[in-house]
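[1] This is the structure alone, sequence omitted:
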């Protein structure tokens, strides 16, 4: 609580019961966002523009990419949205491919490139093993596509640790709707009050709050600054490497 000696103050200790499961966002949470997705976004825009070099900067700017810094803004379409939202916007800006085909092509690109380019923010095997040894049930929920999520899980050998994973196209709705949390709860047999939702973006935390999650944790390895997340989260930590300490401090 503010004013205490806790390194990661947790708001509102009345927010729920014992945490028995953790639902992680993927990009910006498990994996460093800008290192992973900056190059992929530039490639996606070039593909969508189909040789119209003048269109590429407009596509990038519209979804939150800052060419001067190489970073993607917090809460922007590419940081927080899903592929249909991205494709719809780009189609309106002059991309000739119709939206459904563009969604398919973008999801195919993301499923191929995201696993290859992803940079873990910490040793995920060690972290996940530590959390599972504490009896926690683990899942992953992303506004990326399910195929991309599955391919990334496979590349980094995380399937043995994760009992649930989903993307925007898995049938549970996209963030910030609560469907992904609800599906995770059903899969692992816990109520939402026993779930910690961990993410780098307002969409993650809004999803958790909408579902009634017991703990909302923001991380600073994605597109958001502490000031973006602090009003929405119960706690903000530097990265998921600090999650065991936060759970210890929470009790």
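    In hand now; what should we look at? Nothing here was measured: the structure is a model prediction, and the numbers come from that model.
[2] all contacts plus neighbour counts: C-alpha atoms, from now on.
    OK.
[3] buried set for the longest helix seen in the chain?
    Across the chain, the longest stretch assigned as helix under DSSP state H is helix 99-117. Within helix 99-117, the residues scored as buried using 16 or more other CA atoms under 10 Å are 99, 102-103, 105-107, 109-111, 113-115, 117.
[4] same check, this time on stretch 86-93
    If you call a residue buried by 16+ other CA under 10 Å, then stretch 86-93 has these buried ones: 86-91.
[5] Now find how far off-centre it is within its chain.
    22 Å (CA atoms, centre = their mean, to the nearest Å).
[6] picking that back up, which one of the buried residues of helix 99-117 sits closest to residue 129?
    residue 115 (20.9 Å; CA to CA).
[7] now the closest one, nearest residue through space, not along the chain?
    residue 152 (4.3 Å; CA to CA, 6 or more residues apart in numbering).
[8] element containing that neighbour, please.
    helix 146-155 (DSSP states H and E).
[9] and what of residue 217?
    For residue 217, the element it lies in under DSSP H and E is strand 215-219.
[10] So which bits of that strand are buried?
    215-219.
[11] again, but for stretch 133-140
    Under the neighbour-count criterion of 16+ other CA under 10 Å, stretch 133-140 has 136-140 buried.
[12] What ranges does this protein have for its strands?
    21-24, 65-66, 71-72, 137-141, 162-166, 195-199, 215-219, 235-237 (DSSP state E).
[13] Comparison target below:
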């Protein structure tokens, strides 16, 4: 079943940007500070009672040293996943090559269109997105975790705070905030050998889902550009009708229901706390954090059953298989 047909189960209609024109700024979603506090609260209250304890150390995977006893015990108790839910950016696709150019060009367009150069609005846009223009890195925050709808709403709010009328702010954001370029090989880069990984999963009758905060247009453009859409059973995007942002369990549970898989037989693989939070709150069978995106090991470890360097090292865990030498099986 193709991603295009299966996604109808959760409605592939894109929420109209026109809704923002009809809504007052009083109804703009909670600020990122509140959203971050919700994630932190969820982390502090979360326990590993419903999951197998243990974190797979990336350094152990690289030097092929044996895993700690907790990991060995975890592998003995785990069975193959029936469904794997992958995040997209930072997990399957290089986040920074895709979104750094987007952040730079978006801030530049907003600064020019808003005539707020003297207010250094570009710096404020970077701060809001969680982007460092000096290091050219995206940090955990709005751009890494929020939907495009949320990003647009927050940018409108920012411009209003800097003196623009609401109608003008909406117009500027409407004109300046565009989807990522998924046509250039300079920006669209996959992490590891994804076709190999997907073929291995399908050969073991494991269903594949992608759940992303990105728009459906941008998501399909990226997956088709990499020739991956055919492997994916269901795709859920941030602007699909009826979806809820991570770390809500809603999307994960809806995917499991659509695929006919019990949550306990599904795994979540992602690069952010929001990804891990969704997996935990949905009571999935396991969560795997990857270090190829925006979060660090120390940030992911409290919420992830396993932490690996990149998605290539997740396959042995998903298929309950380890290299006889003791290290993780990598996909070159």
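    Sure thing, it's come through. Please read all numbers here as calculations on a predicted model, not as lab measurements.
[14] re earlier: what is the most widely separated pair among the buried residues of strand 215-219 of the first structure?
    Maximum distance among the buried residues of strand 215-219 of the first structure (CA to CA): 13.1 Å, for 215 and 219.
[15] Can you give me every residue that contacts the closest residue to residue 205 of the first structure other than its chain neighbours?
    Closest residue to residue 205 of the first structure apart from its sequence neighbours, by CA to CA, 6+ apart: residue 216 at 6.0 Å. Residue 216 of the first structure sits next to 196-198, 205, 208-209, 232-235 when contact means CA atoms under 8 Å, 6 or more residues apart in numbering.
[16] which of those residues still touch in the second structure?
    Among the contacts of residue 216 of the first structure, the ones still in contact in the second structure (both residues aligned by TM-score structural alignment, their matches' CA atoms under 8 Å) are 196-198, 205, 208-209, 232-235.
[17] So which of the residues you listed is surrounded by the most neighbours?
    Greatest neighbour count in those, by other CA atoms under 10 Å, goes to residue 208: 32 neighbours.
[18] Confirm for me that it is in contact with residue 194.
    No: applying CA atoms under 8 Å as the test, residue 208 of the first structure and residue 194 come out as separate, 11.4 Å apart.
[19] what about the counterpart of residue 224 of the second structure in the first structure, distance to residue 22 of the first structure?
    Under the alignment (TM-score structural alignment), residue 224 of the second structure pairs with residue 154 in the first structure. From residue 154 of the first structure across to residue 22 of the first structure, the span is 19 Å (CA to CA, to the nearest Å).
[20] When those two are compared, which one has more neighbours?
    The residue with more neighbours, out of residue 154 of the first structure and residue 22, is residue 22; 25 against 13, by other CA under 10 Å.
[21] corresponding residue for the more buried one in the second structure?
    For residue 22 of the first structure, the aligned position in the second structure is occupied by residue 84, per TM-score structural alignment.
[22] isn't its match right next to residue 269, touching?
    Yes: using CA under 8 Å, residue 84 of the second structure makes contact with residue 269 at a distance of 7.3 Å.
[23] between the strand holding residue 217 of the first structure and strand 195-199, how many degrees?
    For strand 215-219 of the first structure against strand 195-199, the angle by axes from the mean of the first three to the mean of the last three CA atoms, to 10 degrees is 20 degrees.
[24] From residue 71 of the first structure, how far off is residue 64 of the first structure?
    Here residue 64 of the first structure is placed at a distance of 8 Å from residue 71 of the first structure (CA to CA).
[25] now do residue 19 of the first structure
    From residue 19 of the first structure to residue 71 of the first structure the distance is 34 Å (CA to CA).
[26] coming back round to it: okay, the angle between the helix holding residue 152 of the first structure and helix 99-117?
    10 degrees.
[27] Show me what helix 146-155 of the first structure is packed against.
    Helix 146-155 of the first structure is packed against helix 99-117, strand 162-166, with contacts defined by 3 or more CA pairs under 8 Å, 6 or more residues apart in numbering; DSSP states H and E.
[28] is it true that residue 10 of the first structure touches residue 237?
    No: in this structure residue 10 of the first structure lies outside contact range of residue 237 using CA under 8 Å: 10.4 Å.
[29] any idea what residue 190 of the first structure aligns with in the second structure?
    Matched by TM-score structural alignment, residue 190 of the first structure corresponds to residue 261 in the second structure.
[30] which residues sit in contact with that match?
    If you count contacts by CA under 8 Å, 6+ apart, residue 261 of the second structure has them with 82-83.
[31] Please give me every residue in contact with residue 21 of the second structure.
    Residues in contact with residue 21 of the second structure (CA under 8 Å, 6+ apart) are 167, 170.
[32] any idea how far residue 239 of the second structure is from it?
    Remark: distance between residue 21 of the second structure and residue 239 of the second structure (CA to CA) = 16 Å.
[33] How about residue 248 of the second structure, nearest residue that isn't a chain neighbour?
    Nearest non-adjacent residue to residue 248 of the second structure, counting by CA to CA, 6+ apart: residue 278, 5.4 Å away.
[34] Residue in the first structure paired with that neighbour?
    In the first structure, residue 278 of the second structure lands on residue 207 (TM-score structural alignment).
[35] next one: residue 103 of the second structure
    Aligned counterpart of residue 103 of the second structure in the first structure: residue 41 (TM-score structural alignment).
[36] just residue 251 of the second structure next, same as before
    In the first structure, residue 251 of the second structure lands on residue 180 (TM-score structural alignment).
[37] For its match, which non-adjacent residue is closest in space?
    With sequence-adjacent residues excluded and distances taken as CA to CA, 6+ apart, residue 180 of the first structure is closest to residue 172, at 5.5 Å.
[38] so how many other residues sit close to that neighbour?
    The tally of other residues near residue 172 of the first structure (other CA under 10 Å) stands at 17.
[39] What of the one 4 residues further on?
    In terms of burial, residue 176 of the first structure registers 21 neighbours under the definition other CA under 10 Å.
[40] Next: residue 76 of the second structure.
    The tally of other residues near residue 76 of the second structure (other CA under 10 Å) stands at 11.
[41] what's the closest of the contacts of residue 216 of the first structure to residue 95 of the first structure?
    For the contacts of residue 216 of the first structure, the minimum distance to residue 95 of the first structure (CA to CA) is 31.9 Å, reached by residue 205.
[42] can you tell me which residues contact the closest one?
    Contact analysis of residue 205 of the first structure by CA under 8 Å, 6+ apart lists 176, 197-199, 216-218, 232-233.
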